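1. structural data only, the sequence is not supplied:
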């Protein structure tokens, strides 16, 4: 059985800023302790808040794990996702972003679907905040058949009520995510979308469940589109 954990960590360095990680040499042990305590084959983190230039070796290289990062290219200390896979669950391929624009020549996941409704500039903008990371794994079913599983680790955009352009950005991100996931499904892969979706299904899922007006205003359009395909 494959065990997968998702965690909005609100800064990957935050849990390490204690006595256990006062020196860089102790950071790998501290991070491995956290990963081991989660007792998962794959750990998907959101809101890592690191950029490539500040990612240190102790954060990226943890004994017993392979790590994959997507960074924000537009702001520092913002957004970002990471996936840590135990050596026993090393993916056969991995890819940053949903559009394929940041895919490397070899080892990418592929299966992009029809993205003609987006311009190249829009695709690059949607992927520039480091909000999606794909890893593809070979799994074996209970019947003994080998299948492909694609994990899409996402930190979906938050829509600030005072910034209508961010709601547009959020809805376009959801649309791109849908196209990519459906393309993978059509290619025969199982797909799991996990992470911080930034859309509450029910009031109990919201940070301020007592404020129904806020819940309805913030979630009506994203919830209807993302969960039910309504606009």
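-> Ah, there it is. Just so it is clear, the structure is predicted and the values come from calculations on it, not from any experiment. Numbers count the residues shown, from 1 in each chain.
2. when you work out contacts or count neighbours from here on, use the C-alpha atoms and nothing else.
-> Fine.
3. quick one: residues contacting residue 29.
-> Contact analysis of residue 29 by C-alpha atoms under 8 Å, 6 or more residues apart in numbering lists residue 62.
4. is it fair to say it lies in a helix?
-> Yes: counting by DSSP: H, G, I helix; E, B strand; the rest coil, residue 29 falls inside a helix.
5. from residue 27, how far out is residue 34?
-> 11 Å (C-alpha to C-alpha, to the nearest Å).
6. this is the comparison structure:
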């Protein structure tokens, strides 16, 4: 079973690329982030026509997450628990029945947090703390799950072509990186890093200054697996070729294959 994640950077702007990718790579499940669409305007019909069920948690103009699955959803939950007043659409989870039992797939778009010293960075850290608390609850259930998405965290220096360029950015702050490590310490597995331990694995290249042509990238899109999912990990990868497409997202798809 192939589970992918992609910050699409506007589903309407990237609809043809998304459909091309799905037809070509044929993931069983794909998580989208930054769809920039309210639920009722999400182009679900285009994806349903090629065989996907669609679950959306959208927001007008920015944010927004979705999960597309060839298999039907048993249950869908919107919003990250822990803050009923949080209106930002950054979290959706779905339960999918698979031959091995059930798989919970979670699509997240974690806050960027810039600029430093503002409430945006405080919100980022608070949101990540809520994610950690929820992950701990899910781990206690001993179920197979994947938390996939744009974490807006560069975990380690190896995850950036030029780490020094990010020292004043919220994505590479000690507090952000510590939040990511806490997720790993709870028992989650970074699938891509496990399969590709070396340098040069990036998922985002800025639109400015020819970053992609220079391979001046960072790795901020991750798939974290529960122990029950990690036990079934076959391989993982990054489909960087999409960054070279016409009108690309600045992120590329990341994926895992699980023996489910």
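-> Looks like it arrived, so ask away. In this text, all values refer to a predicted model and were calculated from it rather than measured experimentally.
7. kindly provide the TM-score of these chains.
-> Overlay of the two chains. TM-score (TM-score structural alignment, normalised by the length of the first structure): 0.69; 184 aligned residues with a C-alpha RMSD of 2.7 Å.
8. neighbour count: residue 34 and residue 27 of the first structure, which is higher?
-> residue 27 (22 against 13; other C-alpha atoms under 10 Å).
9. so that one makes contact with residue 14?
-> No: counting by C-alpha atoms under 8 Å, residue 27 of the first structure sits too far from residue 14 to count as a contact (11.6 Å).
10. circling back to that earlier point, overlap in contacts of residue 34 and residue 27 of the first structure?
-> What both residue 34 of the first structure and residue 27 touch, as defined by C-alpha under 8 Å, 6+ apart, is an empty set.
11. could you pull out the helices in the stretch 101-250 of the second structure for me?
-> 119-140, 174-186, 191-195, 227-230 (DSSP state H, counting those that start in this stretch).
12. just want the most central residue of the second structure.
-> residue 149 (0.6 Å; C-alpha atoms, centre = their mean).
13. residue in the first structure paired with it?
-> Aligned counterpart of residue 149 of the second structure in the first structure: residue 195 (TM-score structural alignment).
14. redo the helices of the stretch 101-250 of the second structure as TSV? Include distance to residue 255 of the second structure and mean neighbour count.
-> Listed next are the helices of the stretch 101-250 of the second structure as TSV, based on distance: least, C-alpha to C-alpha, whole Å; neighbours: other C-alpha atoms under 10 Å:
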stretch	distance to residue 255 of the second structure	mean neighbour count
helix 119-140	20	17
helix 174-186	18	16
helix 191-195	8	18
helix 227-230	13	19
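15. in JSON lines, list those helices along with distance to residue 63 of the second structure.
-> As requested, these are exported to JSON lines (distance: least, C-alpha to C-alpha, whole Å):
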{"stretch": "helix 119-140", "distance to residue 63 of the second structure": "14"}
{"stretch": "helix 174-186", "distance to residue 63 of the second structure": "19"}
{"stretch": "helix 191-195", "distance to residue 63 of the second structure": "24"}
{"stretch": "helix 227-230", "distance to residue 63 of the second structure": "27"}
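16. let me see the ranges of the strands in the second structure.
-> 2-7, 29-33, 53-57, 65-69, 73-78, 91-98, 101-109, 144-150, 189-190, 221-225, 233-238, 254-258 (DSSP state E).
17. now render those strands as a markdown table, adding distance to residue 45 of the second structure.
-> Formatted as a markdown table, the entries for those read as follows, by distance: least, C-alpha to C-alpha, whole Å:
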| stretch | distance to residue 45 of the second structure |
| --- | --- |
| strand 2-7 | 19 |
| strand 29-33 | 16 |
| strand 53-57 | 9 |
| strand 65-69 | 12 |
| strand 73-78 | 17 |
| strand 91-98 | 19 |
| strand 101-109 | 20 |
| strand 144-150 | 23 |
| strand 189-190 | 33 |
| strand 221-225 | 27 |
| strand 233-238 | 27 |
| strand 254-258 | 24 |
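18. quick one: which of these is nearest residue 40 of the second structure?
-> Across those, residue 40 of the second structure has its closest neighbour in strand 53-57 (9.0 Å, C-alpha to C-alpha).
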